[in-house]
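# coordinates only, sequence not included:
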């Protein structure tokens, strides 16, 4: 509910402060007095784009602030989603600076126009003759039917399922596409994996093979060196072993001259033993070393396979080849497991699809059952608005595809006169008829939905006194469930309001300003009398005005 509106430095408005109440509020004023300016200012806090030409004083900023009571609108989730402080009395402020910069705030938190417009749509519904084309919108027509059918919770459940269905189907498509792509690589990956598995790959194998290859390829040189080493140790004349034997005899004799020489003798004995052991090993190596061309060829073959694989995969170590082998193994296993994953995902899609089908069928039945009541309410209400022959052909047929709001196709046709063909609303109904139809539909919705504040902008233009009286009755009835505003030229409608405001222009210091005031009972009588008979008030006009109010 709109509680308070402040407008500063906008068009002809210098500084306007107005407080509003619940119920039915009528706003009147002469043509050009500024009723549209008031609505234009309000539209800025509802998210409309700003225009510098609307600044009254080009050197000062324009400020428009609206306070709303939002406790019954269930908007907590909106505030959480947009990281805003939720307050039962929420203030929206819009500033337009002379530089052209525009800023918007919700409870003092800056927001962009998209967020502002989204909130504005849920706070005020501005309805004029130019906006009746929404009647032809299929989504709006479904909204009306679903409101009467009480489908809100069902539709919420359906949309959750529809979202899950789309998500799971997308996951299934990804799996199928992935399988198709990976099947092309599967055989090649198997070939690569087989190459790596057949190669002699383990940690340290490359160094081991390279050392073995070095030994086998230099076997003759190694045998010669082993022989030389053995001869150096065991030559009869200059061999190390013979010389050490002589040294051993000397140290044995020295050891008898005290502990100092005994220790030296022990060390020499150790050297002799170690040299004897080395000589034995050199002899053994020499006896067991021989050329082995076949083994050399085998070792060389293994090394070449490792080198070829490293070059093929662009790596330098066996560790990296082992990592590639493991990766290929996992990839092949994943590809081969995709079949079962796809089967499971198809089952999940089918489960959600069946659940969605059940909810869509329930929605369809409830929509179909409510159509006779909707057509009856529309015809009855439009009859009181000068359209006694208005009739509707509304049909709901189940489609073969899931949509965002169920599985139904909707036909919503209208005929204004008896015997006339049914046709689409936007093609069959005139502007005035569309306004009346929209008024009736909004009145029906008000009985079933918690609608935002309704602002009717001169939708009664061009209608007769009797019909305008009925339009006023409908708006007055709507205001029992919601806040309703009507900007009107008709005294019959203005007299129905619980509150009456007048928009007027004043001139001061050669400057024209638009102002607005709430009328008391006597002021309402004068305003209605002027609307009935002009500025020259007559007794009959005043009497008629009193009669309308009473």
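Here it is on my side, so go on. Keep in mind that this is a model prediction, so the values were computed, not measured. Residues are numbered from 1 along each chain as shown.

# can we go C-alpha only for contacts and neighbour counts from here?
OK.

# how far away from the center of its chain is the one helix or strand residue 363 maps to?
Per DSSP states H and E, residue 363 falls inside helix 318-383. Mean-position distance between helix 318-383 and its chain equals 19 Å (Cα atoms, centre = their mean, to the nearest Å).

# summarise which helices and strands it is packed against.
Judged by 3 or more Cα pairs under 8 Å, 6 or more residues apart in numbering; DSSP states H and E, helix 318-383 is in contact with helix 138-149, helix 152-198, helix 293-313, strand 391-403, strand 406-415, helix 431-448.

# report the buried residues of the first one.
For helix 138-149, burial by neighbour count (16 or more other Cα atoms under 10 Å) applies to 141, 142, 144, 145, 146, 147, 148, 149.

# and if you look at the third one?
Judged by neighbour count (16+ other Cα under 10 Å), helix 293-313 contains these buried residues: 296, 299, 300, 302, 303, 305, 306, 307, 309, 310.

# what does it rub up against?
Identification of contacts with helix 293-313 by Cα atoms under 8 Å, 6 or more residues apart in numbering yields 196, 199-201, 206, 209-210, 212-213, 216-217, 316-318, 321.

# and the angle for it with helix 318-383?
Following axes from the mean of the first three to the mean of the last three Cα atoms, to 10 degrees, one obtains 30 degrees for the angle between helix 293-313 and helix 318-383.

# tell me how far residue 359 lies from residue 143.
17 Å (Cα to Cα, to the nearest Å).

# check which residues of the strand or helix carrying residue 466 are buried.
Assigning secondary structure by DSSP H and E places residue 466 in helix 465-478. Neighbour-count burial for helix 465-478 flags 467, 468, 469, 470, 471, 472, 473, 474, 475, 476, 477, 478 (criterion: 16+ other Cα under 10 Å).

# alongside the first one, take a look at this:
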């Protein structure tokens, strides 16, 4: 419920602060006094786009702030979805800066207008005779029937299954498309895979094969050079090993004479050990060296295969070819298994579809059971509201498509005259009739669901005294379970309120300002008397006002 409202620098309002109570709150005032200004300010709280022209003083900031008690509204999930901090007493603030820029805050957290509108719809419903299109909206009509049918839980279950159904259907379509596309490429992919598998590739083998090829292809030169090296090292008379051995012998004899000689001698010994090792390694290389034309041909052929594959697949490393082979293998395997995957998805989809149909059937049956009682209640209330010949019907038909709230299509049908044909509500009812129908429906809904605060804006226009009294009684009954505001020109309705506010203009320092005042009992008698008899109220008007209030 709305518990406080603060407006600063908006239209004709310089500064206004007011607290509200539960129950039925009446707002009255002469035409042009500024009731629309109050509604305009509240509309900004609900997410309406701001207009700099509505700011009273364009050089100062306009601030509109509303405090709501939302403890009983079960809005925690909504706040979480909109990434807002939940508070049982929630404050919504709109600011219009002198630059024309608008900002919005929920519990001091900045929000965009979309989030504000989503939240505002759950907090405050401003309804006027010119705003009855909601009544002809399919979503609203379903909300009405589903509230009476107690479909809340089964609709949640249905929505979860519908999400799963859509995901599975999308996945199935994706796999079916992949199957069509993959079938076109399967033969080519199989050819590429076979080619790579037959190459029997090993990571790093390109470098090894190139090295082996160079050795086999130049074996004569290698043999000659190894022989020459071996002779230079190991010749018994002039070989390097022989010469170094003699040097070692000479220096070994000098070692006892000086540390310097000893150090040089040790270095020569180390060199000789290394040279002996090299000599032995060269002998091993000579023994291993063997011409093998067949192996040379094999290596050359494998190198040609690898290089051709590298060029064909536009890569530089064998490891990349191996990855391509693995990817092709996965792709071919996936393609060959798509029939199984598709069959499994079809089974899963059918299972979810059956469950979805079960929920949809339950939703439909609950709606069918609720409709007769709804029609009966509505026609009784409409008769009370001066529409004795009004007849209502709800047409519920099955759809082959799973919709967001079941597989039903819904139409509210209406006939205003006895013996008249039923027609769609938006075509058959006038603005005044729609207004009374909406009041009746909202009244019925209060018995089945927690409605947001509702503000009726002069929906009693053109209504007779007796009917207005009936409307007031309905509003009064609604206000027992929810907060109700009504802006009215009719004394019969004004007298039924728990609290009465008056909107009026006054000149302050030659500047016209709109004010909102809570009336005490005596002031209320005067206000209603003036509504009955005009500004020059008679004693009979005052007595009549007292009777209405009593």
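Sure thing, it's come through. Here the structure is a predicted model, which means the values were calculated and not measured.

# mean deviation, the helix holding residue 466 of structure 1 versus structure 2?
Following superposition, helix 465-478 of structure 1 is found to deviate from structure 2 by 0.6 Å on average (mean Cα distance after the TM-score superposition for structure 1).

# repeat for stretch 374-381 of structure 1
By mean Cα distance after the TM-score superposition for structure 1, the fitted stretch 374-381 of structure 1 averages 0.9 Å away from its aligned residues in structure 2.

# now stretch 522-529 of structure 1
Counting by mean Cα distance after the TM-score superposition for structure 1, stretch 522-529 of structure 1 comes out at 1.3 Å.

# swap in stretch 331-345 of structure 1?
Looks like 2.5 Å for stretch 331-345 of structure 1 (mean Cα distance after the TM-score superposition for structure 1).

# what does that stretch correspond to over in structure 2?
Per TM-score structural alignment, the counterpart of stretch 331-345 of structure 1 in structure 2 is residues 331-345.

# buried set for that stretch?
331, 332, 334, 335, 338, 341, 342, 345.

# before we move on, what about stretch 75-90 of structure 2?
75, 79, 84, 86, 87, 90.

# of these, closest to residue 66 of structure 2?
Of all the buried residues of stretch 75-90 of structure 2, residue 66 of structure 2 sits closest to residue 90, with 8.3 Å by Cα to Cα.

# surely the closest one and residue 69 touch.
Yes. Here residue 90 of structure 2 reaches residue 69: they are 6.5 Å apart, a contact under Cα atoms under 8 Å.

# can you tell me how far the most centrally placed residue in structure 2 is from residue 108 of structure 2?
Residue closest to the average C-alpha location in structure 2 (Cα atoms, centre = their mean): residue 81, at 7.8 Å. Using Cα to Cα, residue 81 of structure 2 is found at 17 Å from residue 108 of structure 2.

# residue 280 of structure 2 too?
Distance from residue 280 of structure 2 to residue 108 of structure 2, by Cα to Cα: 86 Å.

# check residue 270 of structure 2 too.
Residue 270 of structure 2 is 83 Å from residue 108 of structure 2, by Cα to Cα.

# and the buried residues of helix 138-149 of structure 1, which two are furthest apart?
Farthest apart among those by Cα to Cα are 141 and 149. That separation is 12.5 Å.

# quick one: the strands in the stretch 451-550 of structure 1, in order.
453-457, 484-487, 499-508, 511-518 (DSSP state E, counting those that start in this stretch).

# just say which of those is most tucked in.
strand 484-487 (a mean of 26; mean count of other Cα atoms under 10 Å).

# tell me which strands and helices it is in contact with?
With contacts taken as 3+ Cα pairs under 8 Å, 6+ apart, strand 484-487 of structure 1 sits against strand 24-28, strand 453-457, helix 465-478.

# and stretch 490-497 of structure 1, how far out from the chain's middle?
Per Cα atoms, centre = their mean, the centroid offset for stretch 490-497 of structure 1 relative to its chain is 46 Å.

# please identify which helix or strand holds the closest residue to residue 90 of structure 2 other than its chain neighbours.
Nearest residue to residue 90 of structure 2, sequence neighbours excluded (Cα to Cα, 6 or more residues apart in numbering): residue 68, at 5.3 Å. In this assignment (DSSP H and E), residue 68 of structure 2 forms part of strand 62-69.

# ok, and what's touching that strand?
1-10, 41, 44-45, 55-56, 88-97, 123.

# now swap in stretch 434-442 of structure 2 and tell me
128, 129, 132, 135, 144, 378, 381, 382, 385, 459, 474.

# which one of those is nearest to residue 166 of structure 2?
Closest to residue 166 of structure 2, out of all of the contacts of stretch 434-442 of structure 2 and judged by Cα to Cα, is residue 144, at 26.4 Å.

# what's around the closest residue to the closest one other than its chain neighbours, how many residues?
Leaving aside its sequence neighbours, residue 144 of structure 2 sits nearest to residue 445 (Cα to Cα, 6+ apart; 7.0 Å). Residue 445 of structure 2 has 19 neighbours, counted by other Cα atoms under 10 Å.

# circling back: quick check: of the buried residues of stretch 75-90 of structure 2, which lies closest to residue 37 of structure 2?
Distances from residue 37 of structure 2 to these, taken by Cα to Cα, are shortest for residue 90, at 22.9 Å.

# any idea which helix or strand carries the closest one?
With DSSP H and E as the criterion, residue 90 of structure 2 is inside strand 89-96.

# count the neighbours of residue 183 of structure 1 for me.
With other Cα under 10 Å as criterion, residue 183 of structure 1 counts 15.

# then residue 217 of structure 1?
So residue 217 of structure 1, with other Cα under 10 Å, has 16 neighbours.

# cool, residue 419 of structure 1 as well?
8.

# thought residue 486 of structure 2 was touching residue 457?
Yes. Applying Cα under 8 Å, one finds residue 486 of structure 2 in contact with residue 457, separated by 6.0 Å.

# quick one: contacts for residue 85 of structure 2?
Counting by Cα under 8 Å, 6+ apart, residue 85 of structure 2 has contacts 79, 107, 109.

# which element, helix or strand, includes the first one?
Which is residue 79 of structure 2. helix 76-81.

# what's in contact with that helix?
85, 86, 119.

# against structure 1, where does it fall?
So helix 76-81 of structure 2 sits over residues 76-81 in structure 1, by TM-score structural alignment.
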